[in-house]
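Predicted model and sequence below, questions to follow.
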Amino acid sequence: MHSRWYRFADLSAGTFHDMLHLRQSVLVVEQASPFPDLDGRDPVAQHLALYDGDAPTPVGYARIFGPDADTGTTSFGRLAVAPAWRGKALGRRLVAECLERLAQEWPEHDVQISAQLYLESFYGGFGFRRVSEIYDDVGIDHIDMRLSR
């Protein structure tokens, strides 16, 4: 298993298509959440893909963002792991690699995420704390969580 970071300008059409396919399969179809996954933010994100050996298709995905102009916090999201690869701690690996990259690029900025409510303890294991009430995001309960630097 190896990981690779991409800036949007460095993504080939095929690589970006494979990332979007994984995102759509997990975050829209599997979770029955018809939301606009293509939110216009991919061009300013850095994209992380996990690959099994030399396989060209990612089995895990996440994206990160630099400091938000309003909050000053960095963030990550759109975490997705292919169903056949679950139970192998790839979600933890994605989060750990995102946090490492954010700390390298923007070490002085807190990290704030929008998390599905059922993942509160998962993210809590990385030091995140809830900073909002529960809210509905396209039919799924979410909370904002923050990791202070």
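Good, I have the coordinates.

use CA for all of it now, contacts and neighbours both
OK.

the strands in the protein, which residues?
2-7, 46-51, 60-65, 75-81, 111-116, 129-130, 135-137, 140-147 (DSSP state E).

Put this next to the first one:
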Amino acid sequence: MDVRILSFDELPPRLAYDIWRLRQEVFVVEQACPYPDLDGRDVEPATRHVLLLDGEDLLGYLRVLSEGPDGEVARVGRVVLAPAARGRGLGTPLMQAALDVVGDRVSVLSAQAPLAGWYGAHGYVVSGPGYDEDGIPHVPMTRPTGG
């Protein structure tokens, strides 16, 4: 397994294709959430794409966005594992790499409610009321500065 952290400009075309294919396969098709996945945030200079690879196979992905006037808040999102990679503990190295990118910044994310405990194990706490997003219960979560 190999974890890579890349900016958009560093993404080889094939990996970029694999990322968007995986996000579409899971978020749009499997979870039946038609939404505009290509939201313009992937190409922002401060965005970091965190990839979990087995050779050339993309097993997992997430992105870390910078928010706030000075990028003082990190937003972790689009966290996804390929269906064949689930249940093997592979989300942990992906999230650990994300936290390396986050550094000492406050970090926020929107968690599917059943996964709140998993994010909690990485230092996140529920920071507001739950809500429904495309029929899936979510909760906002925050990881304080430095976790």
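Received the coordinates, thanks. Note that the structure is predicted; figures quoted are calculated from it, not measured.

quick one: TM-score?
With the length set by TM-score structural alignment, normalised by the length of structure 2, the two chains reach a TM-score of 0.89; 143 aligned residues with a Cα RMSD of 1.7 Å.

okay, the strands of structure 1 in TSV with distance to Thr15 of structure 1 and mean neighbour count next?
Formatted as TSV, the entries for these read as follows, by distance: least, Cα to Cα, whole Å; neighbours: other Cα atoms under 10 Å:
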stretch	distance to Thr15 of structure 1	mean neighbour count
strand 2-7	10	14
strand 46-51	10	21
strand 60-65	12	23
strand 75-81	15	21
strand 111-116	25	21
strand 129-130	34	19
strand 135-137	28	13
strand 140-147	29	19
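
which residues in structure 1 form helices?
13-23, 90-105, 120-124 (DSSP state H).

closest one to Val29 of structure 1 among the strands of structure 1?
Using Cα to Cα as the measure, strand 75-81 is the one of these that comes nearest Val29 of structure 1, at 12.0 Å.

quick check: angle from the closest one to strand 46-51?
Direction vectors for strand 75-81 of structure 1 and strand 46-51, defined by axes from the mean of the first three to the mean of the last three Cα atoms, to 10 degrees, enclose an angle of 20 degrees.

what's strand 75-81 of structure 1 in contact with?
Under the contact criterion Cα atoms under 8 Å, 6 or more residues apart in numbering, strand 75-81 of structure 1 has outside partners 22-23, 26-27, 59-67, 90-91, 94, 98, 102, 111-114.

swap in stretch 118-134 of structure 2?
32-33, 95, 108, 111, 113, 116, 137-144, 147.

and with 6 Å instead?
Counting contacts by Cα atoms under 6 Å, 6 or more residues apart in numbering, the residues outside stretch 118-134 of structure 2 that touch it are 33, 137-143, 147.

returning to what we had before: would a markdown table of the helices of structure 1 with mean neighbour count and distance to Ala82 of structure 1 be doable?
Rendered in a markdown table, the data for those read as follows (neighbours: other Cα atoms under 10 Å; distance: least, Cα to Cα, whole Å):
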| stretch | mean neighbour count | distance to Ala82 of structure 1 |
| --- | --- | --- |
| helix 13-23 | 16 | 7 |
| helix 90-105 | 17 | 10 |
| helix 120-124 | 16 | 18 |
